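> Have a look at this prediction, sequence included:
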Amino acid sequence: MNRNIQLKDLGLKDYKETWEYQSELLQGIVDVKIDNRRNNNTNQTQNHFLFVEHPHVYTLGKSGDLSNLLLNEKQLAEKGATFYKINRGGDITYHGPGQIVGYPILDLENFFTDIHKYLRLLEESIILTIAEYGLKGERSKGETGVWLDVGTPFARKICAMGIRSSRWVTMHGFALNANVNLGYFDNIIPCGIRGKAVASMEAELGKKVDVEEVKEKILKHFKVLFEVEEIITD
């Protein structure tokens, strides 16, 4: 098993280009696994972790409801935003500047073969990270992601999650609202859940956070939770 992870920070990058890049990485891993099984080989599979920041974009998961996007094509253009229907789970969400997006492309057979556990550990990595800033992140029953003030009228999501897996290889991931403009969420019904608000670290703390510092903390907790041997910066 290969428990090393190749880390790459893509900076600000178009959503579609990043999606295609993720798909290429996933397919490369799947191809090795297929070859191993067909030819009785033992070649190691790679694991990747991408950090990225996207220009304004709305994405709708494969089971999502298009009516949760409250803008037409003209209004999207006016806001400088794009829209894609994609192949992850979950409903609609927003990505934009000031948001920390993480895409782990892992061969879970290097770690464990349990999608439920994978999602819970992703959530835990964010819960532990924001706790270092004095924010109490929680899970909300029946809903993925990380929330604040669960069980109160003020419940709000600070980190959305949606994934896809093929032959135990993951793609897509999480979006943590760090210094993001929350006004863009007004144009959707986030994750298709009515009556629930969204939050950001900046809004909760009353100041901008150091995004690079937050990324380091996410990786620190991710490495421990997933028992990663080494994170190698590309």
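Cool, the structure landed. Model, not experiment: these values are computed from the prediction.

> hey, let's count contacts and neighbours off CA atoms from now on
Noted.

> if we look at the strand ranked longest in the chain, which residues are touching it?
Looking across the chain with DSSP state E, the single longest strand is strand 156-166. Here strand 156-166 makes contact (Cα atoms under 8 Å, 6 or more residues apart in numbering) with 30, 61, 87-90, 93, 126, 144-150, 170-177, 196-201.

> How about stretch 115-124?
Stretch 115-124 is contacted by residues Arg139, Thr144, Gly145, Val146, Phe174, Phe222, Leu225, Phe226 when judged by Cα under 8 Å, 6+ apart.

> hmm, 10 Å instead?
For stretch 115-124, contacts defined as Cα atoms under 10 Å, 6 or more residues apart in numbering pick out 102, 104, 108, 111-112, 125, 127, 129-130, 137-139, 144-147, 159-165, 168, 170, 173-174, 218, 221-222, 225-226.

> Tell me where this protein has helices.
Counting by DSSP state H, one finds helices in the chain at the ranges 15-39, 73-78, 115-131, 201-205, 211-225.

> now for those helices, which one comes closest to Asn47?
helix 15-39 (8.2 Å; Cα to Cα).

> quick one: buried residues of the closest one?
Neighbour counts using 16 or more other Cα atoms under 10 Å place Tyr15, Thr18, Gln22, Ser23, Leu25, Leu26, Ile29, Val30, Val32, Lys33 of helix 15-39 among the buried residues.

> now the first one, nearest residue through space, not along the chain?
Of all residues beyond its chain neighbours, the one nearest Tyr15 is His54 (5.9 Å), with distances taken as Cα to Cα, 6 or more residues apart in numbering.

> With distance to Val214 as added columns, please give the buried residues of helix 15-39 in JSON lines.
Compiled in JSON lines, those are given as follows (distance: Cα to Cα, whole Å):
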{"residue": "Tyr15", "distance to Val214": "21"}
{"residue": "Thr18", "distance to Val214": "21"}
{"residue": "Gln22", "distance to Val214": "22"}
{"residue": "Ser23", "distance to Val214": "26"}
{"residue": "Leu25", "distance to Val214": "25"}
{"residue": "Leu26", "distance to Val214": "26"}
{"residue": "Ile29", "distance to Val214": "28"}
{"residue": "Val30", "distance to Val214": "31"}
{"residue": "Val32", "distance to Val214": "33"}
{"residue": "Lys33", "distance to Val214": "34"}
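
> and here's the other structure:
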Amino acid sequence: MRDSSVTAERFGVEDLGVMAYAEALGVQREVHAGVVAGERERLLVVEHPAVITLPDRDAVRAHILADSEALGRAGVDVQITDRGGDVTYHGPGQLVVYPIVRLRDHRLNLGRYMRLLEAVVMDTLAAFGVVGHRREGATGVWVEGEGEPVSKVCALGVRIRKNVTMHGLALNVTTDLRHFELIVPCGLADRGVTSLERLLGEGVPAMAEVVSELVSAFDRRLAEAEARA
């Protein structure tokens, strides 16, 4: 799927390949326990088979627009998760990244960490000539394509336990955007969703290139966070 030899100075990088969401969540929990105990911080990269994930709240469940039969026809699973945020979709062609790091080691709190993740994604997009930006009151990274409305290209959702992060970001590279029609993405009914493929067409980078740029950007942004403290 991609080059698993990507390395970084501040953390170990582990490529999980294509892995079911529930299985990857189990891996996250194991790695999280190790990092809490003092093991080296890790960054997990993965693609999931088609799945909708959401916190266990009734108000969020209402953001799944399709019934069980429609989801079955589309081949999309539904999984409850323990992250923050709202309903989202994961699927092939989407780069999912789970950083498992000790916030205190990098002089970060939750708010600064979320802004760091956004900056990492914006750095990654910039490497491919795409300008990403933040939007007030809407966590994630947004872009404007020619003749297109402002659309989200990357969703964020995290959990902090014992000062160590879980979950992370989902960047649409060659994702099948039709599956987002099954939900109200991140609970924002008036916003669109896009991908690098939609923005760049045949110029869309290979997943391995995106992984390499994102890992480098995360390493660099952590170093900057430490230096500012």
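Perfect, I can see it now. Just so it is clear, the model here is predicted, and its values are computed rather than measured.

> Any idea what the TM-score comes out to?
Once superposed, the chains reach a TM-score of 0.88 (TM-score structural alignment, normalised by the length of structure 2), with 213 aligned residues with a Cα RMSD of 1.9 Å.

> on that earlier part again, want to try TSV for the helices of structure 1, with distance to Thr233 of structure 1 as columns?
Converted to TSV, the helices of structure 1 look like this (distance: least, Cα to Cα, whole Å):
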stretch	distance to Thr233 of structure 1
helix 15-39	16
helix 73-78	36
helix 115-131	19
helix 201-205	26
helix 211-225	11
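
> between the ones you listed, which gets nearest to Leu182 of structure 1?
Going by Cα to Cα, the one of the helices of structure 1 nearest Leu182 of structure 1 is helix 201-205, 8.8 Å.

> Out of the buried residues of helix 15-39 of structure 1, the closest to Phe83 of structure 1 would be?
Of all these, Phe83 of structure 1 sits closest to Tyr15, with 9.3 Å by Cα to Cα.

> Map the closest one onto structure 2.
Aligned by TM-score structural alignment, Tyr15 of structure 1 pairs with Tyr21 of structure 2.

> wait, doesn't that match sit right on Val76?
No: in this structure, Tyr21 of structure 2 is not within contact of Val76 by Cα atoms under 10 Å, at 11.6 Å.

> Mutual contacts of the two, please.
By Cα under 10 Å, 6+ apart, the residues touching both Tyr21 of structure 2 and Val76 are Pro49, Ala50, Val51, Ile52, His90, Gly91.

> Of all pairs in these, which one is the farthest apart?
Pairwise distances among these were taken by Cα to Cα; the largest, 9.9 Å, belongs to Pro49 and Ile52.

> and for these two, which residues touch both?
Common neighbours of Pro49 of structure 2 and Ile52 (Cα under 10 Å, 6+ apart) are Tyr21, Val76, Asp77, His90, Gly91.

> isn't the fourth one right next to Val18, touching?
No: applying Cα under 10 Å, one finds His90 of structure 2 not in contact with Val18, separated by 11.3 Å.

> what sits in contact with each of the two?
Residues touching both His90 of structure 2 and Val18 by Cα under 10 Å, 6+ apart: Glu47, His48, Pro49.

> got a list of what the closest residue in space to Glu138 of structure 1 that isn't next to it in sequence touches?
Nearest residue to Glu138 of structure 1 in three dimensions, chain neighbours excluded: Trp147, at 5.1 Å (Cα to Cα, 6+ apart). Under the criterion of Cα under 10 Å, 6+ apart, the neighbours of Trp147 of structure 1 are 123, 127, 135-140, 155-160, 197-199.

> again, only this time at 6 Å
Gly137, Glu138, Arg139, Arg156, Lys157, Ile158 (Cα atoms under 6 Å, 6 or more residues apart in numbering).

> Tell me which residue of structure 2 matches up with the fifth one.
Yep, that's Lys157 of structure 1 we're talking about. Per TM-score structural alignment, the equivalent position to Lys157 of structure 1 in structure 2 is Lys152.

> again with the second one
For Glu138 of structure 1, the aligned position in structure 2 is His133, judged by TM-score structural alignment.

> Test my guess that Glu226 of structure 2 contacts Asp105.
No: between Glu226 of structure 2 and Asp105 there is no contact under Cα atoms under 6 Å: 8.0 Å.

> what does Leu105 of structure 2 align to in structure 1?
Actually, residue 105 of structure 2 is Asp rather than Leu. With TM-score structural alignment as the criterion, Asp105 of structure 2 matches Asn110.

> Could you give the number of residues near its match?
Asn110 of structure 1 has 18 neighbouring residues, counting by other Cα atoms under 10 Å.

> I'd like to know how far Leu122 of structure 1 sits from Ile115 of structure 1.
Noted for Leu122 of structure 1: a distance of 11 Å to Ile115 of structure 1, by Cα to Cα, to the nearest Å.

> Oops, could you answer that again for Thr45 of structure 1 instead?
18 Å.

> Between the two, point out the one with more neighbours.
Thr45 (21 against 15).

> how far away is the counterpart of Val180 of structure 1 in structure 2 from Val78 of structure 2?
The alignment partner of Val180 of structure 1 in structure 2, by TM-score structural alignment, is Thr175. Distance, Thr175 of structure 2 to Val78 of structure 2, by Cα to Cα: 17 Å.

> more neighbours, those two?
For the pair Thr175 of structure 2 and Val78, the greater number of neighbours falls to Thr175 (22 against 16), based on other Cα under 10 Å.

> wait, doesn't that one sit right on Gln94?
Yes: in this structure, Thr175 of structure 2 is within contact of Gln94 by Cα under 6 Å, at 5.2 Å.

> Residues that sit against both of the two, list them.
Counting by Cα under 6 Å, 6+ apart, Thr175 of structure 2 and Gln94 have no contacts in common.

> Can you flag which of the contacts of strand 156-166 of structure 1 belong to strands?
Judged by DSSP E, those include 93, 144-148, 170-177, 197-198 as members of strands.

> Which of those residues are buried? Put it as a PyMOL command.
Restricted to buried positions by 16+ other Cα under 10 Å, the PyMOL selection for these reads:
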select buried, resi 93+144+145+146+147+148+170+171+172+173+174+175+176+177+197+198
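
> farthest-separated two in the ones in strands among the contacts of strand 156-166 of structure 1?
Comparing every pair within those by Cα to Cα identifies Thr170 and Ala197 as the most remote, at 27.9 Å.
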